[in-house]
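Visitor: Sequence first, predicted model second:
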Amino acid sequence: MRAITLSQAVNEAIAEEMRRDKSVFLIGEDVAEAGTPFKITSGLVEEFGTDRVIDTPISEPGFMGLAVGAAMTGSRPIVDIMFGDFLFLIMDQLCNQAAKAYYMSGGKLNVPLVVRTNLGATRRSAAQHSQSLHALVSHIPGLKVAMPSSAYEAKGLLKTAIRDNNPVVIFEDKLMYQDKAEVPEEEYLIPFGEASVLQEGNQITLIGTSSMRQVCEEAASILGKENISVEVIDPRTLVPLDEKTILKSAKKTGRVIVVDEGHQNFGVTAEIASRISEKAFYYLDAPVIRMGAMDVPVPFSPVLEDITVPTAEKVASNARKLVSGALVHEL
């Protein structure tokens, strides 16, 4: 099987779906000639033309509104939001219009629209270009939210999203665009709401979203050398969330650490931890531990920025304490 980058996987997914369905089009800032700042969409305008790969002015509310209207009338737009931080500019169009149309129309009006954007710190892009806003979007009923953790997930989840009849927001980690993974050449889809168990274990479960999957896998490797048996889970999608797989693992190991790059306050780690505590409480041997970004604006300084997000060493340290019982006594 060939190995390709996450960037190439996204490009392939878009191209394949645009060939398959002429109602699919791509719209956003610098998506045509420039191929986006991360070169995700390079080459698409040459194949599909400027009628289907549309460069826009710097007006996120304008082209998002256009996309919502197009989706309501039979098209399947893929909206490229250059940085996840710019989601604040399209909140009305996304959350008040796209997310609610199906419900307010009694199921008569679908909005088959995909918003592709990104998340993640440690790119030295400062507070306004480094936020991870997936928890905010996950709070809105009517929106599905996917978080690919590799090129394989990126392609399969995006193809599923494009074929969905209602709005999906996909968050890709900016640091992962050049990361390679094995991706089949034949077509495949990844269903929403199906987590991936990357490694089986029986002493502790590590749940990692997006790039935190790699952090958890690295932590599991460290712990494995110490004979600590670790299960690693990638949720893949937050909405819908695969509770069944998560709860099964929590009941098996009795100890869980949830790792996410979003801020801790009212975030993804809190939601997953609360569901485990509510539905698997009597199977737990210790409290569920949450690890996320510090609750501060992302610093520009590399020294400061690096300490705001979870690392494999920090996860492994907490896991050791949880397995030994030391962390329980500290709490």
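Guide: Sure thing, it's come through. Bear in mind the structure is a predicted one, so any value in this text is a computation, not a measurement.
Visitor: use CA for all of it now, contacts and neighbours both
Guide: Noted.
Visitor: Can you show me the strands along the stretch 101-250 of the chain?
Guide: Taking DSSP state E, counting those that start in this stretch as the test, the strands found in the stretch 101-250 of the chain are 114-119, 144-146, 168-173, 180-182, 196-199, 204-208, 230-234, 237-239.
Visitor: Need the residues that contact the third one.
Guide: Strand 168-173 is contacted by residues 84, 113-120, 134, 137, 143-149, 154, 158, 161, 210-211 when judged by CA atoms under 8 Å, 6 or more residues apart in numbering.
Visitor: so how far is that strand from its chain's centroid?
Guide: Taking CA atoms, centre = their mean, to the nearest Å, one finds strand 168-173 lying 5 Å from the centre of the chain it belongs to.
Visitor: And for the second one?
Guide: A distance of 7 Å separates the C-alpha centroid of strand 144-146 from that of its chain, computed with CA atoms, centre = their mean.
Visitor: go on, the last one?
Guide: Centroid displacement of strand 237-239 relative to its chain, using CA atoms, centre = their mean, is 8 Å.
Visitor: What of stretch 214-228?
Guide: Relative to the centre of its chain, stretch 214-228 is centred 22 Å away, using CA atoms, centre = their mean.
Visitor: residues in contact with it?
Guide: Outside stretch 214-228, the residues within contact range by CA under 8 Å, 6+ apart are 149, 203, 206-208, 229-232, 259, 310-313, 315-316, 320.
Visitor: how about 10 Å then?
Guide: For stretch 214-228, contacts defined as CA atoms under 10 Å, 6 or more residues apart in numbering pick out 149-150, 198-199, 201-209, 212-213, 229-234, 257-260, 310-317, 319-320, 323.
Visitor: Show me just the buried residues among these.
Guide: Buried residues within the contacts of stretch 214-228, defined by neighbour count using 16 or more other CA atoms under 10 Å: 149-150, 201-209, 212-213, 229-234, 257-260, 310-312, 315-316, 319-320, 323.
Visitor: also this one, for the comparison:
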Amino acid sequence: MNKTFLFDALREATDEEMKRDKSVFVLGEDVGHYGGSYKVTKDLHIKYGDLRVLDTPIAENSFLGMAIGASITGLRPIVEGMNMSFLLLAFNQISNNAGMLRYTSGGNFTIPLVIRGPGGVGKQLGAEHSQRLEAYFQAIPGLKIVACSTPYNAKGLLKSAIRDNNPVIFFEHVLLYNLQDSIPSEEYFIPLDQAEVVREGKDVTIVTYSRMRHHVMQAVDALLEDKYNPEVIDLISLKPIDIETIVSSLKKTHKLIIVEECMKTGGIAAEIIAQVNDEYFDLLDSPIIRLSSQDIPTPYNGSLEKATVIQPQQIVEAVKNILS
């Protein structure tokens, strides 16, 4: 086991897959000589050359379209969005091309494409750099969506995503790149469609993902002191949602809290609530609690920004309320 930063875990996964398969290449803004805005591709251009670690112009719709065309011809592109917010400029390519071409071609084309990069609410990045695009992409047929939360799952998920024959949106949180943890030295993979039971418990099920996993675990530390015993699930897969793991937990706890950094309206929590209410309503002993970000553009002001995002104390209070 080696102590590794999350950005280095992503770099290791990319390096290993590029070494293994010459059809894998990286493209995006400043991914080559600069090494990526968060150094996920640092020095890879030295090892693999400028055509496999390709610096693009500032033109998201163009290089996303190019990547989709490359995937149709048999290559396996990894597109880095310098900030995932910028990929809204390529929404047409992602939805009408990446998501649909396998279907509209009658299965003649596969789209082995990974679109990855930093997103989420950072520290005073302003509204346009603080987007959570999972709500935007959730409704697009044909996509897989994952969100890494630790160095361990970041590496295993990215290797699986690169080998998958479908377009995968791979969310990294801008504030987690310097998270450090032990990861195995031997090769490993993590499924793209399975949630992780982070902590087993019996009082209440808390479902979360990405950076909020760490806010939840801070809250759990406080709750354990007061003899509460929550179960914590990291979704990891945002599309498809691993509803079976959530339901298995609800059969024990019968209470559900969902914690997300996504906006409340049309967010990931909204989809989970709909699925649980449609098929598993009888498992619930109380209404589902949804802890989501405020439905406003993220303020630049640090105090206001913090107030828009769920904090550990709010999670503690929600658990105490649902169990009272």
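Guide: Cool, got the structure. Since we're looking at a predicted model, the values are computed, not measured.
Visitor: Make TSV out of the strands of the stretch 101-250 of the first structure and add distance to residue 250 of the first structure.
Guide: Shown next, in TSV, are the strands of the stretch 101-250 of the first structure (distance: least, CA to CA, whole Å):
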stretch	distance to residue 250 of the first structure
strand 114-119	27
strand 144-146	22
strand 168-173	26
strand 180-182	28
strand 196-199	12
strand 204-208	7
strand 230-234	9
strand 237-239	17
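Visitor: Residue 57 of the first structure is nearest to which of the ones you listed?
Guide: Closest approach to residue 57 of the first structure among those (CA to CA): strand 114-119, 17.1 Å.
Visitor: Could you give the number of residues near residue 86 of the first structure?
Guide: When neighbours are counted by other CA atoms under 10 Å, residue 86 of the first structure registers 18.
Visitor: Run a quick check on residue 150 of the first structure versus residue 196, I expect a contact.
Guide: No - using CA atoms under 10 Å, residue 150 of the first structure is not in contact with residue 196; the gap is 11.8 Å.
Visitor: can you list residues touching both of these two?
Guide: residue 236.
Visitor: Which parts of the stretch 101-250 of the second structure are helices?
Guide: 101-104, 134-137, 151-163, 212-225, 243-253 (DSSP state H, counting those that start in this stretch).
Visitor: Compare those and give me the one nearest residue 39 of the second structure.
Guide: Closest to residue 39 of the second structure of the helices of the stretch 101-250 of the second structure, according to CA to CA: helix 151-163, at 14.5 Å.
Visitor: neighbours around the residue of the second structure sitting at the aligned position of residue 225 of the first structure, how many?
Guide: Under the alignment (TM-score structural alignment), residue 225 of the first structure pairs with residue 225 in the second structure. A count of neighbours around residue 225 of the second structure, defined by other CA under 10 Å, yields 9.
Visitor: do the same with residue 277 of the second structure
Guide: 15.
Visitor: Ok, residue 272 of the first structure next?
Guide: Number of residues near residue 272 of the first structure (other CA under 10 Å) recorded here: 22.
Visitor: quick one: it is in a helix?
Guide: Yes - Residue 272 of the first structure forms part of a helix when assessed by DSSP: H, G, I helix; E, B strand; the rest coil.
Visitor: In space, what's closest to it - neighbours in sequence excluded?
Guide: Among residues not flanking residue 272 of the first structure along the chain, residue 258 sits closest, at 7.4 Å (CA to CA, 6 or more residues apart in numbering).
Visitor: who are the neighbours in contact with that neighbour?
Guide: Here residue 258 of the first structure is in contact with 205-209, 212, 216, 233, 268-273, 288-292, 315 (CA under 10 Å, 6+ apart).
Visitor: Go again with 7 Å.
Guide: With contact taken as CA atoms under 7 Å, 6 or more residues apart in numbering, residue 258 of the first structure is in contact with 206, 207, 208, 269, 273, 289, 290, 291.
Visitor: Just give me the neighbour total for the fourth one.
Guide: For residue 269 of the first structure, the tally of surrounding residues (other CA under 10 Å) stands at 26.
Visitor: was I right about it contacting residue 260?
Guide: Yes - the pair residue 269 of the first structure / residue 260 is scored as a contact, 6.3 Å apart, by CA atoms under 7 Å.
Visitor: mind checking how far residue 184 of the first structure is from residue 195 of the first structure?
Guide: 19 Å (CA to CA, to the nearest Å).
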